[in-house]
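Chemist: below: sequence and its predicted model.
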Amino acid sequence: MKRLIFFKGIYDTLDLFTEELSRAFCMLGYETKILDVRNMQESLIQLSEFIKQPVTAAITFNNLAFNTELREGENIWEQLDIPCINILVDHPCFYHEALDKGPCNSVVLCIDINHMKYIQRFYPNIPVSGFLPHAGSIHVTNYKKLGEREIDVLYAGGVSAYVNDAIRPDWGKYGKFNGEELGETVLKHLLEEPSRTTEEAVESILNSRGILLTDEELRLLITDMRYIEGLAVSHFREGAVRALVEAGVKVTVYGAGWDKSSLSCHPCFDYRGKIPVRGILEKMMDTKIVLNTMTWFKDGTHERVFNGMLAGALAVTDTSGYMLENFNGMKELPQETEDDTENAQLVFFELTQMDKLPEKVKYLLGNLEQAQIIADCGYQKASEEHTWDVRAKEIEEALFS
């Protein structure tokens, strides 16, 4: 029997992913052990018992236990000769130190193809990297029809622009250029061309100015630019919600930072604070439209889309290369195009055309029969291709066969 080790204990969202993936592997016949890092002493005791029999791999999210050492300078997964599969659900630049010191028998999987390419370029010490789309965590079969649902539009996610001062870079450390001015220029480029990745914008600006950096210098600069990327993400996230509420569409919002937004006093803005991830999933099952903006994933996925679909709601999201290639999305209203929307699985909007978003959402809320057809197709697509059960099979085929 193949056997796997998992980890939990820091973030409830990552714990949910861990529990779902562990459950999925159990259904495939694997024996799994989830260790809680909040109690490392007890976890190490459980680990010592579990490894008395051969272990296929350790699987973690966002570096949890990825760099664990029992003896100083010796990674535990190298010491035990157990491959460690690290699934990153954020941009790798957030985890520079962890990746730089990653074990030599590691595998890093990314939810965006650009993130995978970033690993391959800037972290040659990582021997294997790959792309693994995100997945949804909701399991329902008899979901409520849209017309029976209480919440019209739901957005679940924080606005980091109001809470991310902790990662503001020390721009003064850059001697070859004005770091703060460069950051402002990168932000301007991202807002004007939101289809670009942050690293593309940074390199393009540096090249245009004749500033040459080594890959190591560039990697450290891009790591600092995660602060700028957060501002861009918040700009469009808040912009999508603002476009709707100012058009008279009520939006129910969960997540940190929204209480500091100027939207907080708007009568169509229904802010309900921050709740655990499982509570969000329950709310999605009583929502007509789940609104999503990608967290600057330009060729990847976000679990908000898949959870919305699996909840039986209609997902409305901005685009990415992966989403456009793998989903039938309604891009325009039926009266504006002759495109067949009967097979649409979700609704797309463009960040550069935010003014069209309210009209699309109002149309869908006013035409729930057509919205229901799209939601039903989305549910079928997500349940067949975008659950953790499917991801477990993909990991098994790629790494354990």
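Modeler: Here it is on my side, so go on.
Chemist: use CA for all of it now, contacts and neighbours both
Modeler: Noted.
Chemist: is the spatially most distant residue from the centre of the chain part of a helix or strand, or is it coil?
Modeler: No residue in the chain sits farther from the centre than residue 52, which is 35.5 Å out by Cα atoms, centre = their mean. Per DSSP: H, G, I helix; E, B strand; the rest coil, the local secondary structure of residue 52 is coil.
Chemist: same deal with the one 3 residues further on?
Modeler: Three-state secondary structure (criterion: three-state DSSP) places residue 55 in coil.
Chemist: could I get the contacting residues of the residue lying closest to it once chain neighbours are set aside?
Modeler: Distances taken as Cα to Cα, 6 or more residues apart in numbering place residue 3 nearest to residue 55, at 5.0 Å, with adjacent residues excluded. Residues near residue 3 by Cα atoms under 8 Å, 6 or more residues apart in numbering: 30, 31, 32, 54, 55, 56, 57.
Chemist: if I've got this straight, residue 315 is in a strand?
Modeler: Yes - assigned with three-state DSSP, residue 315 falls within a strand.
Chemist: before we move on, back to that, from residue 285, how far out is the residue farthest from the centre of the chain?
Modeler: Note on residue 52: its distance to residue 285, by Cα to Cα, to the nearest Å, is 43 Å.
Chemist: wait, residue 376 sits on residue 311?
Modeler: No - taking contacts as Cα atoms under 8 Å, residue 376 lies outside contact range of residue 311: 10.1 Å.
Chemist: got another one to weigh against that:
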Amino acid sequence: MILAHVDPVSNTRTATAKRYMETKADDILETLALSREKAAGVSQLKNDLKYGDSDLRWKTDCFLVSWLQQELAAAGQFDNMVLLALGSDIQARMPFLKDMLSHQGEYGRFLENASPYMFLVGDDICFGVLEDFSRKFGAALQRAGYQVIFQNRNEIPQVYGQRFQGNSYRGIFGLQDPLMATKIENGSYLFDHINSKKYFWSFDHPAGFFDTLHAAPEDVIVLTLDKNYVSYTKRFLKRRALFFPPGGEKQSKTWKNFDEFKASKLRENQMGISFLGTPGVGLQENIDYTREHNRKLYPLVSTYSYNLLNHTDEPSEMAFERTLEDPEVGIKNQISDDDFAELFGEWASLEKNASKTVRKQVVKEIVSAGADLNVYDRGWKDIGDFPNLIVHDSIPYEDARKVYDKSWMSLNVMSWHKDGFTERIAEPQLHGSLVVTDSTRYLRENYTDGEDIVMFDLNDQSIKELPERIRALLSDKDRLLHIAYNGYLNALKNHTWDARAEQFLKLTAALD
């Protein structure tokens, strides 16, 4: 074996190494008889070279010397691969190679990176939206050249010891999944015995998952769709967090230019503006209930509700801080960050009620002004008798795309995300519908109002002006279609699931 007699300072050996550097590792690897799993792992590691620094190439080769030691020896290529990995800098690289051969140091990380991603599926919450996200993002990673396993989450506790314990995975994704905090009989975490990065992907404010994240292993990484939530998670939940919003599905039908897009939409569009949001329970209902059933909490609920609706451009944690500073509530000076996180977690759902309050205001304003609005939840009938409000039955998430296909415009009201992005932007745009949405900092930085999207603020004045803006666009189809087409191009470039896969691979390369 060549390692036994490599002299780090030998000029002869260095010259030999330089000659072998001219031989590409790919040429050596192609001579090997690899299992399907190892061939896929090698392919992943080669893909990773696009995202790493200049040292990743030789470090990967050192790992492959160890991981493929038997296959290299059988092909008579072990010594060649060693020399290629060491290159001309034998003295500096030799300790790393020895770590790889003894399965020490970074060996485990490289082994994980050569392994499949695992997505936990089998939960039908949110009308199947999260299941759809898992499948779509997983498929995008597969198209990018990475192995993906979709694992029924309900099977893991039963067959954990036989099938998962001690295995390596490139990453495990739990979409708002409490399984991330599950412990086994000996009191250790279920996923602590699986070698992998663990991603808890949250599509609501992470404060609402306080119990899960507080109980989860320390190495869980939170993925979230709002940059404010990243800051909150790091400070209050003491977890690593990354901004990573959902994407949209690129449809098979594409448009080569504006004229083709215009002809298609003029032929297919059948309805003016659609809205897939649900009405739900607003803040006033919460205030009334608390006043009647729990007077002790009434000052907190009513003050927090007031602060949410009077500071609609701020994240909800800022409204909650204002609430605790209010003399009627008066506990701000008595609370630590940990206590704040726990208390805010108990009341985080009120931001959803605030969103639903504003949704109803926006919908009423639009239909009161005479514009037709198609909604997809029978609960919208409860807001009043409006001839222009066209109420349909609720539809599964996969059918939403059919609605986007035939809608001139798609309304969106964020669930109080103030620096975020959601699939309710990407999906309609990828289907050629003009998105009308409340603004966020992220949208303002990545879109231009009136050019590739229509944005409004959640104050009374902006909402009152919205119906006229909608009416003007519906009466000027050419302008409407130009905005919709520009939005389509933006989403096609930046917000498909394939784009998300590329962004994720770059983002997580920095974690290594």
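Modeler: Arrived safely. These figures come from a predicted structure and were not determined experimentally.
Chemist: quick one, which of residue 376 and residue 311 of the first structure is more surrounded?
Modeler: Using other Cα atoms under 10 Å as the criterion, residue 376 of the first structure and residue 311 rank with residue 311 on top: 32 against 22.
Chemist: to which residue of the second structure is the more buried one aligned?
Modeler: Under the alignment (TM-score structural alignment), residue 311 of the first structure pairs with residue 431 of the second structure.
Chemist: excluding its backbone neighbours, what's nearest that match?
Modeler: residue 405 (5.3 Å).
Chemist: show me what the one you found lines up with in the first structure.
Modeler: Residue 405 of the second structure maps onto residue 285 in the first structure, with residues paired by TM-score structural alignment.
Chemist: and for residue 453 of the second structure?
Modeler: Per TM-score structural alignment, residue 453 of the second structure is aligned with residue 346.
Chemist: what's around that match, how many residues?
Modeler: The burial count for residue 346 of the first structure: 29, using other Cα under 10 Å.
Chemist: count of residues packed around the closest residue to residue 61 of the second structure other than its chain neighbours?
Modeler: Spatial nearest neighbour of residue 61 of the second structure, excluding adjacent residues (Cα to Cα, 6+ apart): residue 85 at 5.1 Å. Using other Cα under 10 Å, residue 85 of the second structure has 27 neighbouring residues.
Chemist: I'd say residue 85 of the second structure and residue 66 touch.
Modeler: No - proximity of residue 85 of the second structure to residue 66 does not meet the contact threshold set by Cα under 8 Å, at 11.0 Å.
Chemist: ok, the residue most central in space within the first structure - contacts?
Modeler: The centre of the first structure sits closest to residue 302, judged by Cα atoms, centre = their mean, with a distance of 4.1 Å. Residues near residue 302 of the first structure by Cα under 8 Å, 6+ apart: 111, 134, 135, 294, 295.
Chemist: Throw the residues you listed into TSV and include secondary structure, distance to residue 230 of the first structure and neighbour count, thanks.
Modeler: Below are those laid out as TSV (DSSP: H, G, I helix; E, B strand; the rest coil; distance: Cα to Cα, whole Å; neighbours: other Cα atoms under 10 Å):
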residue	secondary structure	distance to residue 230 of the first structure	neighbour count
111	coil	18	24
134	coil	20	23
135	coil	23	27
294	coil	12	20
295	coil	8	19
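Chemist: export those residues as TSV, with columns for distance to residue 146 of the first structure.
Modeler: Listed next are the contacts of residue 302 of the first structure as TSV, based on distance: Cα to Cα, whole Å:
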residue	distance to residue 146 of the first structure
111	29
134	25
135	22
294	24
295	27
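Chemist: ok, those vs residue 330 of the first structure, which is closest?
Modeler: residue 294 (17.2 Å; Cα to Cα).
Chemist: which residue of the second structure sits opposite that closest one in the alignment?
Modeler: Match for residue 294 of the first structure (TM-score structural alignment): residue 414.
Chemist: and what of residue 67 of the first structure?
Modeler: For residue 67 of the first structure, the residue aligned by TM-score structural alignment is residue 181.
Chemist: do I have it right that that match meets residue 216?
Modeler: Yes - counting by Cα under 8 Å, residue 181 of the second structure touches residue 216, with 4.1 Å between them.
Chemist: give me the more crowded residue out of those two.
Modeler: residue 216 (22 against 18).
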